[in-house]
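Participant: No sequence on hand, only this structure:
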């Protein structure tokens, strides 16, 4: 570890939880430099929906590189981009009767969020963006402003204006939080004013696997329509099949004005981010939001392969939904064994267990890594152990990982009881 400790910044995070040198990965299995194998329940924080080194994509990428295909092209036209756009239109947009322009931003999700926020403000002439409790949208200056967790904001070192936070679905128990939102919109003394737009996750991944209901999301869209606000759905972690459908909002029957996608969009773990925007919102002047790496041609190749292999029909989505139901049943079993000490959260293959403290959840993930399972926590206090495995994981391997998780939960809770007594 000497070279990493010597040269890398203190900002590094995941490596502190998983302090080995990984040398190989295949689907949901990681191998370190000593030959130890680990089941991957982290999935690149949602970047590897199709697994590590998916063989369905690998050869196409190799062939493209060997053909001297364009590696870097700014926003110029390339055959790789053309093929991706055609596939996205045919496999994703047209079958869902969705009509959007596509903007390729810098290759990370936070850049897509920055562009979405700019568009909302540019098109309305207003400044305030409404975000929600426990929301996470990135850590660049605009996106961290709409991120709720204070630990990310503290590092900016300056005020972050232009954002108002509202309570997410379920934040106040059974109370419908949209009633408060609309009351604040109507009351000229609420301090809210007239926002430009709203940014929301249908499943709050980093926020602790909080899930918005169909009724709440439909109500939010209705408010945005009636008050002329741009509705932005951040589908960066929950998209590309993670929820059981390509977009996390499909079952809600809503039509966001803007959608941000990244993480698993590139298919192979290659960086890529896009903004889907309604045509009437496409008010950009040429080059007004640019970047040197807006359009990763290698990612276009593997992203197209993902669309063609997994989204040509609904068989993959049905398989994900089947695994998600199995995952839910297994997590509910673990929950039932420990009474009121745990709470099941999430949907799709984006589920987990909430503990009474972040210390307990961390104890579980530390034990898990010692037992060759890579899994992380989320939530405001790191209190949720989150299963974010590749969607392509074999059921047998999923169950082996869940067996390890169950044993770690039991041992961590038992140890906690022993300390308390």
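Facilitator: Yes, it's here. If you're wondering where the values come from, they're calculated on a predicted model, not measured in any experiment. Numbers count the residues shown, from 1 in each chain.
Participant: Only C-alpha atoms from now on, for both contacts and neighbour counts.
Facilitator: Noted.
Participant: Which stretches in the stretch 301-421 of the chain count as strands?
Facilitator: For the stretch 301-421 of the chain, the strands defined by DSSP state E, counting those that start in this stretch occupy 343-346, 351-354, 373-374, 376-378, 384-387.
Participant: tell me what the second one is packed against?
Facilitator: Okay, so that is strand 351-354. In terms of contacts (3 or more CA pairs under 8 Å, 6 or more residues apart in numbering; DSSP states H and E), strand 351-354 is packed against helix 315-337, strand 343-346, strand 384-387.
Participant: Just name the most buried of these.
Facilitator: Highest mean neighbour count among these (mean count of other CA atoms under 10 Å): strand 384-387, with a mean of 29.
Participant: so which strand or helix has residue 254?
Facilitator: Per DSSP states H and E: residue 254 is located in neither a helix nor a strand.
Participant: cool, and residue 61?
Facilitator: helix 55-66.
Participant: Residue 348 against residue 320, yeah?
Facilitator: Yes. The pair residue 348 and residue 320 qualifies as a contact (CA atoms under 8 Å) at a distance of 7.4 Å.
Participant: residues shared between the contacts of these two?
Facilitator: 242, 244 (CA atoms under 8 Å, 6 or more residues apart in numbering).
Participant: Alongside the first one, take a look at this:
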């Protein structure tokens, strides 16, 4: 049996496959098909890496044409036609319409954690300080520097030793960490300004506009603006980790746009390539671009195949605001469907923003049961949060309204069965 090879040869560190125990062989749009011919609606989308769905036909065509003409695949950071075309498309469709002409683009290694590492290194280099302020429930990556910024105890334990060390980090309360009635901005400002708090002067503040792995906690415009002002006041740089919440997932291209702020540094990855190819970068204000040549590099910082598909994504979806209008409409459908589920479960509540929403069902056991039942019914969906208590929807932004509703109906059925099961268990 083909599946035996995974158990025999793949490390036990694997995770998603444990919840979705089948052999997938093809995918298109918002559906995945396994070796038995069963098709599943995908509400995971590569953990927000496939915002435009699986195998977009226009991106696929452009990539095939690039390969067939022997276009550059790997070019380190050399000048290539594919890179030039993507840079121009990003400038025209993203930066200029948002008045962000002051930003330069730094190519990093191909993953989000590579972008975070580069961002933090630069902030320390610019400021001459070492401490970085991160926030409760944050997730920034799995390499040691990024992991030091991450709050999750399980992820941090994977380092095999304390994460902070030379990667000096202070964790402070994220927006609404103590409930919606407590403004954590006041507490954060006190900790920073109190010379006896034990918090060193920061090189940077780093936050996610919406915490994906942390449980879909969404920062308000007021909170984001407050952190931006505090960073400026203290001489620190503001880094926004927009890796999971970006590229349209929040209802705008950038997850922080509702706050009207302009971070010093922005990290991008996941859906940047358009169709799941590894691609990450850092946007930085020109005055902070003080690197010496090759002072930060990476063998795979020039994935030209990703440049090709990313350019198509920009030209196809970001020429005007039509795509975001569709996304916001689907966001309303998503919210209505999730509210029906929340109403089934005592204490449950909606979380997130845009097409990055979910339901806190109060228990990791309940959330896990719901997702397992949903998978049996043909829906791929995962959990997040400190105790995996949030059922998280990350459907492709291009999903049809009909398929989105069908997936929500499956999730509702799974929730009904889970509630009934847990009531029986309780009795």
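Facilitator: Thanks, I have it. No experiment lies behind these values; they were computed from the predicted model shown.
Participant: packing partners for the helix holding residue 61 of the first structure?
Facilitator: Against helix 55-66 of the first structure (3+ CA pairs under 8 Å, 6+ apart) you get helix 297-310.
Participant: So for residue 148 of the first structure, which of the strands of the stretch 301-421 of the first structure sits nearest?
Facilitator: strand 376-378 (13.2 Å; CA to CA).
Participant: can you tell me which residue in the second structure aligns to residue 374 of the first structure?
Facilitator: Using TM-score structural alignment as the criterion, residue 374 of the first structure maps onto residue 380 of the second structure.
Participant: who's in contact with stretch 142-159 of the second structure?
Facilitator: 113-114, 116-117, 132-141, 162-164, 167-169, 171, 214, 386.
Participant: Now tabulate the strands of the stretch 301-421 of the first structure in CSV and tack on distance to residue 289 of the first structure.
Facilitator: Output for these, formatted as CSV (distance: least, CA to CA, whole Å):
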stretch, distance to residue 289 of the first structure
strand 343-346, 34
strand 351-354, 35
strand 373-374, 37
strand 376-378, 32
strand 384-387, 34
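Participant: before we move on, back to that, distance of the nearest residue to the match of residue 374 of the first structure once chain neighbours are set aside from residue 54 of the second structure?
Facilitator: In this structure, residue 380 of the second structure finds its nearest non-sequential neighbour in residue 42, 5.0 Å apart by CA to CA, 6 or more residues apart in numbering. Going from residue 42 of the second structure to residue 54 of the second structure by CA to CA, to the nearest Å gives 9 Å.
Participant: Which of these two has more residues huddled nearby?
Facilitator: residue 42 (29 against 24; other CA atoms under 10 Å).
Participant: how close does the aligned partner of that one in the first structure sit to residue 379 of the first structure?
Facilitator: For residue 42 of the second structure, the aligned position in the first structure is residue 40, judged by TM-score structural alignment. Using CA to CA, residue 40 of the first structure is found at 20 Å from residue 379 of the first structure.
Participant: picking up where we left off before, now, the contacts of stretch 142-159 of the second structure that are in strands?
Facilitator: Applying DSSP state E to these, the entries found in strands are 132-135, 169, 171.
Participant: Could you rank these by neighbour count and give me the top one?
Facilitator: residue 132 (27 neighbours).
Participant: Touching, it and residue 172? I think so.
Facilitator: No. Counting by CA under 8 Å, residue 132 of the second structure stays clear of residue 172, with 10.5 Å between them.
Participant: Residue 33 of the first structure: which of the strands of the stretch 301-421 of the first structure is closest?
Facilitator: Of all the strands of the stretch 301-421 of the first structure, strand 373-374 sits nearest to residue 33 of the first structure, with 15.6 Å by CA to CA.
Participant: Does the residue sitting nearest the centre point of the first structure belong to a helix, a strand or coil?
Facilitator: By CA atoms, centre = their mean, the mean C-alpha position of the first structure lies nearest to residue 237, the distance being 1.2 Å. Of the three states, residue 237 of the first structure takes coil according to DSSP: H, G, I helix; E, B strand; the rest coil.
Participant: Aligned to it, what sits in the second structure?
Facilitator: In the second structure, residue 237 of the first structure lands on residue 244 (TM-score structural alignment).
Participant: Look up the closest residue to that match, ignoring the ones flanking it.
Facilitator: residue 48 is the one closest to residue 244 of the second structure (CA to CA, 6+ apart), at 5.9 Å.
Participant: Give me the neighbour count for that neighbour.
Facilitator: Counted with other CA under 10 Å, residue 48 of the second structure comes out at 28.
Participant: ok, now which ones touch it?
Facilitator: Per CA under 8 Å, 6+ apart, neighbours of residue 48 of the second structure: 244-245, 249, 270-271, 394-396.
Participant: Nearest residue to residue 403 of the second structure in space, ignoring adjacent ones along the chain?
Facilitator: Per CA to CA, 6+ apart, closest to residue 403 of the second structure is residue 41, 7.7 Å.
Participant: before we move on, back to that, spit out the contact partners of the residue nearest to residue 380 of the second structure.
Facilitator: For residue 42 of the second structure, the contact set (CA under 8 Å, 6+ apart) comprises 30-32, 379-381, 395-396.
Participant: could you redo the last one with a cut-off of 6 Å?
Facilitator: The neighbours of residue 42 of the second structure, taking CA atoms under 6 Å, 6 or more residues apart in numbering as the test, are 30-31, 380.
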